[in-house]
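In: no FASTA, just this:
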């Protein structure tokens, strides 16, 4: 299962990098979202994917049972999902505002407009 997820993570990173190289700001935002999902999936995979043992520490023990999943990575992913959604909403509002102000979502036009004003 981890091998399949490694290929899926690699494909998501490749798609995200491709989208980030585009000139359209909406596609850049989509690339950032896909990249954050790939990182979340990577963290989830690194935290060990198993149903063999619950990550509960027995009374008197100092560590969870050997072979259990790491609950810390799952908690980090839940936090990253919320932060990623906030980033998506904020960046889409910025792109919309830029489109309303400049009538374009092309990143190259932003650079040309910035140097024309100087």
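Out: Good, I have the coordinates. Quantities reported herein were computed from a predicted structural model and do not represent experimental measurements.
In: Every contact and neighbour count from this point should use C-alpha atoms.
Out: OK.
In: okay, which residue is most central for the protein?
Out: residue 36 (0.7 Å; CA atoms, centre = their mean).
In: could you pull out the helices for this protein?
Out: Using DSSP state H, the helices assigned to the chain run over residues 2-20, 25-46, 71-102, 107-117.
In: circling back: excluding chain neighbours, what is closest to the residue nearest to the centre of the chain?
Out: residue 84 (7.0 Å; CA to CA, 6 or more residues apart in numbering).
In: Against that first model, consider the following:
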């Protein structure tokens, strides 16, 4: 139980991922599926950023040449997640535009109704 409390960011990320995955699987509405995908994206971002954080470490920017600090936070997970956020926003915009086209063609965004129409 102590490890769950210590790693509460990771636990929250796993719970968020599970919620997003459940939304993605259980709902037939395309907008709800996109929201579930975004929740999963956010969970992955939270998890990687939490793994890259080191308690008591400083940002990897050296302001003073005489500084004796050797404990720095790893900047790579943060940089990768910034790129991931840009990709996630792009995929969300693309998915929403496809959803608009599906609605214009079928008149609904419910997948079960689209499948009944011969989708």
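Out: Happy to help now that I have it. Predicted, not measured: the structure shown is a model, and the values here were computed from it.
In: Could I get the TM-score for this pair?
Out: After superposition, the two chains reach a TM-score of 0.80 (TM-score structural alignment, normalised by the length of structure 1), with 110 aligned residues with a CA RMSD of 2.3 Å.
In: sorry, back to before: relative to residue 32 of structure 1, how far out is the residue nearest to residue 36 of structure 1?
Out: 9 Å (CA to CA, to the nearest Å).
In: Which one's more surrounded, those two?
Out: Neighbour count, other CA atoms under 10 Å: between residue 84 of structure 1 and residue 32, residue 32 has more, with 21 against 17.
In: Report how many residues lie close to the aligned partner of residue 7 of structure 2 in structure 1.
Out: Counting by TM-score structural alignment, residue 7 of structure 2 corresponds to residue 3 in structure 1. If you count neighbours by other CA under 10 Å, residue 3 of structure 1 ends up with 9.
In: From residue 4 of structure 2, how far off is residue 88 of structure 2?
Out: With CA to CA as the criterion, residue 88 of structure 2 and residue 4 of structure 2 are 28 Å apart.
In: Residue 75 of structure 2 now?
Out: In terms of CA to CA, residue 75 of structure 2 sits 25 Å off from residue 4 of structure 2.
In: In stretch 30-45 of structure 2, which residues are buried?
Out: Buried positions in stretch 30-45 of structure 2, judged by neighbour count with 16 or more other CA atoms under 10 Å: 30-34, 36-45.
In: do the same with stretch 81-97 of structure 2
Out: Neighbour-count burial for stretch 81-97 of structure 2 [16+ other CA under 10 Å]: 81, 84, 88, 92, 95.
In: Would you confirm that residue 53 of structure 1 contacts residue 65?
Out: Yes - applying CA atoms under 8 Å as the test, residue 53 of structure 1 and residue 65 come out as touching, 7.0 Å apart.
In: Which residue of these two possesses the greater neighbour count?
Out: The neighbour comparison of residue 53 of structure 1 against residue 65 (other CA under 10 Å) goes to residue 65, with 15 against 12.
In: Aligned to that one, what sits in structure 2?
Out: Per TM-score structural alignment, residue 65 of structure 1 is aligned with residue 70.
In: got it, and residue 12 of structure 1?
Out: Match for residue 12 of structure 1 (TM-score structural alignment): residue 16.
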